[in-house]
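S.K.: quick one, what's the 3D model for this:
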Amino acid sequence: MQKFDIQNMTCGGCVRGVTRAIQSADPAAQVHADPASRKVDVVSEQPHAVLQAALTKAGYQAVGIDP
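M.R.: As a prediction, the model looks like this:
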C-alpha cells in the first residue's frame, strides 16, 4: 500500500479529482481518501513516483508517507 499526504485535498470534489488522477496512471488502482486528514491510501502496481507525478499533473501537491 502506498500512502500520500495531500494538503490541498479538502472536500469530496478533491477526492474525486485525486481518484481520477491516480486511476489515470493505473485504472485498476484502489483509492481510499480521507479529506478530513488529507491522507490517501492507494493499492496499485504502479511505482510511487508514477502516481505522485499523476497527482502533481492534476494539481495536487502530494507528499509520500512511509507506511
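S.K.: every contact and neighbour count from this point should use C-alpha atoms.
M.R.: Noted.
S.K.: for the protein, what spans make up the strands?
M.R.: Along the chain, the segments classed as strands by DSSP state E run 2-6, 30-34, 39-43, 62-65.
S.K.: tell me which of the ones you listed sits most buried.
M.R.: Compared across the strands of the chain, strand 2-6 shows the largest average neighbour count, a mean of 20 (mean count of other C-alpha atoms under 10 Å).
S.K.: redo the strands of the chain as CSV? Include distance to residue 24.
M.R.: Below are these laid out as CSV (distance: least, C-alpha to C-alpha, whole Å):
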stretch, distance to residue 24
strand 2-6, 16
strand 30-34, 12
strand 39-43, 13
strand 62-65, 16
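S.K.: Proceed likewise with the subsequent sequence, for comparison:
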Amino acid sequence: MKTEFIVADMTCNHCVQTITQAVQGVAPGASVHTDLAAHRVTIESAADAAALRAAIEDEGYDVQPA
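M.R.: Next up is the predicted model:
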C-alpha cells in the first residue's frame, strides 16, 4: 500500500534520515522515498497509515496527508 504525507518542516538530509528510521521502526520492510523540494514522503508498506504518521510525528515533525 502506498501512503503519502506532506512534511513541511522536512528541510535537510538529516530530516530524511530521521523520518526514514522512524517509519522503518514501525514497518521494518517499508520503502521510504522523500522529495525534499516538495516536502513529500511516500511510503510503500502494509503498515497502517495512522501508525506511520504517528511515528513521524513522534520525531517532532508536522505531518499532513498528501
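S.K.: quick check: TM-score for this pair?
M.R.: Overlay of the two chains. TM-score (TM-score structural alignment, normalised by the length of structure 2): 0.93; 65 aligned residues with a C-alpha RMSD of 0.7 Å.
S.K.: structure 1: helices as residue ranges?
M.R.: 12-25, 48-57 (DSSP state H).
S.K.: let me know which of those is the nearest to residue 36 of structure 1.
M.R.: With C-alpha to C-alpha as the measure, helix 12-25 is the member of the helices of structure 1 nearest residue 36 of structure 1 (9.9 Å).
S.K.: which residues does the most far-flung residue of structure 2 relative to its centre contact?
M.R.: Here structure 2 reaches farthest from its C-alpha mean at residue 37, the gap being 14.6 Å by C-alpha atoms, centre = their mean. If you count contacts by C-alpha atoms under 8 Å, 6 or more residues apart in numbering, residue 37 of structure 2 has none.
S.K.: how close does it sit to residue 45 of structure 2?
M.R.: 23 Å (C-alpha to C-alpha, to the nearest Å).
S.K.: residues touching the equivalent of residue 2 of structure 1 over in structure 2, list them.
M.R.: Alignment note (TM-score structural alignment): residue 2 of structure 1 maps to residue 3 of structure 2. Applying C-alpha under 8 Å, 6+ apart, we find residue 3 of structure 2 in contact with 42, 43, 44, 45, 49.
S.K.: repeat the analysis, applying 6 Å as the threshold.
M.R.: 42, 43 (C-alpha atoms under 6 Å, 6 or more residues apart in numbering).
S.K.: how close does it get to residue 25 of structure 2?
M.R.: According to C-alpha to C-alpha, residue 3 of structure 2 stands 16 Å off from residue 25 of structure 2.
S.K.: alright, that wraps it up for me.
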